[in-house]
Structure formats: C-alpha cells, structure tokens
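I would like to see how this sequence folds:
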Amino acid sequence: MTSPTPESYDAIILGAGGAGLMAAATAGQRGRRVLVIDHADEPGKKILISGGGRCNFTNVGAGPAHYLSANPHFAKSALGRYRPADFIEMVDRHSIAWHEKTLGQLFCDGSARQIVAMLLYECRQGDVTIRCSHDVRDVTHADGRFTVVHGDRVASAPALVIATGGPSIPKLGATRFSYEIARHFGLKLVDPRPALVPLTLGADEALFRELSGVAHDVVAKIGKTAFREAALFTHRGLSGPAILQISSFWRHGEDVGIDFLPDQPDGWFRDAKRSRPRAGARSVLGALLPDRLAEALAERLALAGEMANLSDKALQAAERRLADWRFRPNGTEGFAKAEVTVGGIATTELSSQTMEARKLPGLYAIGEAVDVTGWLGGYNFQWAWASGWAAGRAL
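Just a heads-up that it's a prediction; the model follows:
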C-alpha cells in the first residue's frame, strides 16, 4: 500500500496549546500556509483549566527576572518584543472582559474558553489548518523539508515548530514528546523536573500533615529567593501559592525556610510577655496564627504555661525559629500535580530572537518545551505568547 502524497505547507506546528496557536496565528496572518497538529481532542486544553477556568492569561509586570532558565538572559529578546500590553490589546480587541488580581495577575471575567476562542479566531484570520485527535506517528527531515505522518495523513514543510509543552499535568495529555523530537534532531536537553508543585513531608513531620486544610500568609524561602503568599498544609505536605513558587527552586535534600509571622518586629514575643504576662504562649500565638497551626507550633517549640514563666532567652529562640522554620521536604507531588516543568530543550540550542535551532535551520521550539519557566501568576502564558510570536514572525 503506497503512502499518501504529502500535503505541502510553509510550516507545521506540533501542539495546539497557547504557544502553538500564537505562532500559527502570527505566521498565518503573514501569509504563511500553516498546519497545526495535536493529539488532544480540542485545542488549548491547558488554557481551559488555568486560573480556575478563568485563565490567568498574563501578568502586567512580566519580565526576564520572573523566569528560571540555565541561561537567564535567553528570554529577554522575546519578552521584550512581545509584552503583556500587546496581548492585552488583543484581548481588548476581542471585547473580552478581564480584571487584575493580586500581584499583577490578569484573569478573564468570564471563561478561559474566551481566550481559546480568540486564538482560534486569529488562526482563522490567517487560514491556519488545525487538526486535533491526530497522533504524530513519524517525523523526518530530508532535502530541507520536514515530513510529519499524523493519523492517516502526511504533511511536509520547510519549517517545523515544537510546541507540545512538557510532561506536567499528564491527565490533559501532556507527554515528553517534545523532548523525543528534540533528541531525534540532536538538540540537548536540560533535565526536566516538576515546577509550581506541592511539596511532600515525611513521617517526622506528621504533626504538620495533620493540619490539612490550614492556610496562612507566610514568606517561603530558599537561599536568597523568597516569596510572600499563602501556604497551605495538606495531608501530604505543603502547598499554596508561596510553596508552589518556591518549589521551582527546590532541589532534593534542601531545606525550605518559612517565616510564619513576617509582619512581626524583632522582640515581639518578649514584648508580649511584658504586656500579657498571664496569657499562655499558645493563646499569644493563636492571636496571630490559625488556631490549629498555633497549637502545633507551640507544641513543637515546647511553649507551655504562662508567658511570665518563660525566659526571655526561650522566647527569643522561639521567635527566631518562627521567622525561619525549617522544613526538609522528601519530594514533590510530581508531574501529575505540577503546573509547569523546569528544564526542557536547552536554550543554547536556539536563537533567542527567532526560537530557531542553531544546528538545524527550519526547526523551532517554543513555550514550555523550552528551558524557560515562569513564576506562578500568568508568567508562563506570557512566555507562551512571546515565544510563539517570535517564532511566528520568523517563519
């Protein structure tokens, strides 16, 4: 049985997520004939679940400092040329109502489906062909063209864009396919690991795992990196925005420091002894922390009885520990619960201006497939839009 004659395109984009759709729309509206292929049954699946279904589509303050990469300078070009204001202009042009939450995070007033619909409309304006529910069976390169066998069809083009993301959230169909293609074409990888992911605690921290459901505003830190947001205790360990943020920087064997009372001045515990000598240490902590958390911390600190009976030295030591409580996670909840992936296709392999592979002209990699990972709060979508736009302008 003979293979079907390849359909000819100017560019084939693997992945119909945020980065892939952005690249497709940008290239299509420049007159390029573009094909997008995805194995999922509909485009933009990760967009649809983001932000609790309202899509945290960018962050007004997004800049290179908000991204992790083996090369922290790599993201500067794309982020500098396609800014949050550029994406906001598109959102406004489509009359999608949005609002700003804390720390510059922008969300749709309505549904994340509006963002997907907007990107699909922009693709239609460029006559982009999108094929979902098509598994890619083979990708080859010869005579300056890439040939992609997908389902029962074959397509070829002088340009191929890897936009299939990383392995985070496999229930949405996420795989390591982008890494397989990269390796196939000789591109190096930075070892991928889960990011923006809950941390797990061992049996020695069972006291804190028993606080499941308790949340409190803290500062979470590793080295000089610190985030102030809510931390949430879970039956497996630690979660919440502060923990998700710091998890991207955490490595096995490292401690995570937590400041449980970041607003309290030096000496506050000793001052409390003088102002409330008959109060119990547990009740003093309870005025500043959720009850169950105050009780657990008081137990660990061995703070029993009235404040008047506790020495200043003991209170000073407790104060120091509460400002830098050390947890040593025994792991994370893995790619299944990770919002994104740290690592991926090495930036040393790519042009920061076009996202094109240096050693194989016509091959591009964008979005989460690349070793550029944003903080929690709309930063990863901004990288998807910026890297997709940069590749789309180069196709």
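
For the rest of this, base every contact and every neighbour count on C-alpha atoms.
Will do.

Find out how far stretch 122-129 is from the centre of the chain, if you would.
Stretch 122-129 sits 27 Å away from the centroid of its parent chain (Cα atoms, centre = their mean, to the nearest Å).

Same question for stretch 374-387.
With Cα atoms, centre = their mean, you get 8 Å for stretch 374-387.

one more, for comparison:
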Amino acid sequence: MQVDTAIIGAGAAGMMCAAHANGRILLVDHARAPGEKIRISGGGRCNFTNLHAHAGAFLSENPHFAKSALARYSQWDFIDLVDHHRIAWHEKTLGQLFCDTSAREIIAMLRGLMQQNGVDLRLQTAAHSITKTADGFTLVLSREGNETQVHAKRLVISTGGKSIPKMGATGMAYDVAAQFGISVTPTRPALVPFTFDKDRFAALAGVATNARVTANGQSFNEALLFTHRGLSGPAILQASSYWREGDDITVNLLPDGRLVADLRARRAQAGRKNLTTELAQYLPARLVEHFATHMDLTGNLADQSDTRLRQIATALSHWSLTPTGTEGYRTAEVTLGGINTDELSAKTMETHKVPGLFFIGEAVDVTGWLGGYNFQWAWSSAMAAAQAL
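Modelled structure (predicted):
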C-alpha cells in the first residue's frame, strides 16, 4: 500500500489531522472505534474547548512552544467548525464549552470530515515494524492475523500518552521516539486525584465544597471532593499537574475570606448560637464535624474571642496536607511530559532529526489545564501538522 501520510492513533488529534491533511491519508488505530476519549469526556458531552484557551494554561518545559499552534488555530476556529456543523453547545463554568446533546456529535463531525477528505480509516489494526526509508517510512499493519506493508511519505504519531490504559493507552509514541533517537521529557499522571494513607478521608467520602487549592505556587478555585482514597474534584485535579512527590498542598476552605467578619457580626446578633452550627453555614456539616475532632470548636459564638475566631479561620484557610501519591495513569485525564518540544518544529510539529516524522496531541510535552484546554491542543497541534502535510 502506498500513501502520502500514515497517521497512527485515531483520537482527537489524529482524526483532526486526517480530516484536514492533503493527499492520500491512512489513519490506523487498534481500538474498535475512533475517538474513545472524546466519547467519554465531559460526562459524555465532550468539553471540546475553552473560551479562555491561551498558552499560559499549558505546562511544558518550553512554555512558549504551544503559542504558534494555538494562535494559528484557536478556540474560535474550532467553535466556528462546531457551529458550521450545527452542533449545539453551552458554556458550563470558567469558559468550558460542552455539547448540549452528546460527545458523539464531535466524533461524527470528524468522521464526516475524514470521509469527505477520502481518509482510509483502519480500526482494530495494529501498526508496528516502523522503518525509515530514503523517501519516507515503511510500517506493517496487523489485523486478525493478516499483515499489510505500507509505504508512507510522511508519518504522524498521535497515539496520546499513558493515561487511562483501559481506553487503550500504550505510550507507543515514546517507543517510536526512542527508536528514532528523539528525546522524551519525564512523564507522569496529571489531572489526577490525590491519595492519602490509612483511609484518612474515608469518613468524608462524597462530601464536596468549594476551595482554593495551591501546589507549588499555582492556585485553583474550584470544587474539592473527598473520596475513600483521598481528594478529587476540579481544584485537586488542576493542582495535581503542579504537584511533585513529597510536596505539600495547601487547601483554603474559605476562599472568599469573610469568615471572621461574618462570625463577629453573628456573635453580636446571636451570641448563643453554637459555633459548629454557624460554621456549617460555610462548610458541609460532616466537614465541620471532622475539624471538631482535631481542633477545639466547642462553645457558643459568645465564647469566642476575636483572636480565637482568627485562629479558626487561619486553620481552615491554610490547611496543609501531604498526599502519599496519586491514583496514577488509571484515572489520570492526561499525561504530563512527553516528546521533547526541542525536537519539534513549533510551526509544523515535524521532528528536526527525522524529516517527515510528526508528533501531535497529548504525546507532546504540552499539557493543558482541566476544562477543554487539552482538546484545544489536540485540534491546534493537529492543524499545524495537517497544513504541512
């Protein structure tokens, strides 16, 4: 088989690239269906981009690398594409855009675009034995015991990272990089829940509250969720991308900072009110009970001095915790790290060392915040490569 471009990995980036590249395009994936991460994302409604997507919302050893691709194919471009295909959407919070109906609409849109572009999509097909030739690459496709040799002028790797192996993640991109002497920055799970020893928060499992969570100087104000294994929720997932093994995180359960002033006013008006009852106006009752076992929260409001109220507020707004770890790639939404951006053209995603070899999407050392940023990187990096193919 002779093609102009072979793309391995039919996820968001791979399909987007295949849909817009020129020439004869072969798209290969070992999964039964394309876009499985799209299908499950956003509770089945796909948080497909973010209104506020910008380079500062992405982690990379080179924080400037993503700027070119994001500027040349922005969130507004993808929104225009979605609107053109009459997919209804809504903004949830913090600029996060979701399909009104189903994530399957995004998959159907991409499949339709690929069909219009004449893409040869091969599912339940493994690609292996990749070799460089004088005028491109050869690879072997395997399906149900049958093998096909393919020659491609160009090769695009869009197989993602290691996150959510049950969805088929293998880390193949890193193997291909190693084969061709392309460096990979250290990888680890990101956008992932924290774990703690000894069922520390098991009694609070299911409790949720708004909080500001800080890790290594980066703070996020969103929901926090207690689980049987530790802490989750958007604020925690965001902070996990900045956390390193052994580091503390700081949890501010009173991000609006009004507790002392409010309790002083309540003390003057209703001093006989129980302190824990009043705290339960600001925090879930079960969480107040938890703190009551670790700090003195007895008595009525009238019993509390200004100094004591400030001490309580400080304890609740500067809660320092040391996670034992994370839940790992099993539940991580993305993989932090990946193909070293020094190895790639920021304009085309092509490798400097191996002409014709491209890496796009999650495989690259560009990792976005929670809330549609990583899908935007998939669209933007895919288009950067597609325009060069």
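
Report the TM-score for the pair.
The TM-score (TM-score structural alignment, normalised by the length of the second structure) is 0.96; 384 aligned residues with a Cα RMSD of 1.4 Å.

for stretch 231-247 of the second structure, which positions count as buried?
By neighbour count on 16 or more other Cα atoms under 10 Å, the buried set for stretch 231-247 of the second structure is 231-243.

Then stretch 346-361 of the first structure?
Using 16+ other Cα under 10 Å as the test for burial, stretch 346-361 of the first structure gives 346-357.

Would you map the helices across the stretch 151-300 of the second structure?
Taking DSSP state H, counting those that start in this stretch to define them, one finds helices in the stretch 151-300 of the second structure at 172-179, 234-240, 259-269, 275-279, 285-292.

Of those helices, which is nearest residue 39 of the second structure?
helix 234-240 (19.7 Å; Cα to Cα).

so the closest one aligns onto which residues of the first structure?
The aligned range for helix 234-240 of the second structure in the first structure is 241-247, by TM-score structural alignment.

where's the aligned residue in the second structure for residue 226 of the first structure relative to residue 252 of the second structure, distance?
Under the alignment (TM-score structural alignment), residue 226 of the first structure maps onto residue 219 of the second structure. Relative to residue 252 of the second structure, residue 219 of the second structure is positioned 10 Å away (Cα to Cα, to the nearest Å).

Could you do residue 268 of the second structure as well?
26 Å.

Between the two, which is the more surrounded one?
Neighbours per residue (other Cα atoms under 10 Å) separate residue 268 of the second structure from residue 252, with residue 252 holding more: 23 against 11.

Please verify my assumption that the more buried one contacts residue 283.
No: Residue 252 of the second structure is not in contact with residue 283 according to Cα atoms under 8 Å; the separation is 11.5 Å.

quick one on the thing from earlier: give me the contact list for the match of helix 234-240 of the second structure.
By Cα atoms under 8 Å, 6 or more residues apart in numbering, the surrounding residues in contact with stretch 241-247 of the first structure are 195-199, 218-222, 225-232, 375-376.

once aligned to the second structure, how far is that stretch on average?
In the superposition against the second structure, stretch 241-247 of the first structure averages 0.8 Å from its aligned positions (mean Cα distance after the TM-score superposition for the first structure).

Would you mind putting the buried residues of stretch 231-247 of the second structure into JSON lines with distance to residue 312 of the second structure alongside?
JSON lines is the format used below for these (distance: Cα to Cα, whole Å):
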{"residue": "231", "distance to residue 312 of the second structure": "22"}
{"residue": "232", "distance to residue 312 of the second structure": "24"}
{"residue": "233", "distance to residue 312 of the second structure": "24"}
{"residue": "234", "distance to residue 312 of the second structure": "25"}
{"residue": "235", "distance to residue 312 of the second structure": "22"}
{"residue": "236", "distance to residue 312 of the second structure": "23"}
{"residue": "237", "distance to residue 312 of the second structure": "27"}
{"residue": "238", "distance to residue 312 of the second structure": "27"}
{"residue": "239", "distance to residue 312 of the second structure": "24"}
{"residue": "240", "distance to residue 312 of the second structure": "27"}
{"residue": "241", "distance to residue 312 of the second structure": "30"}
{"residue": "242", "distance to residue 312 of the second structure": "28"}
{"residue": "243", "distance to residue 312 of the second structure": "27"}
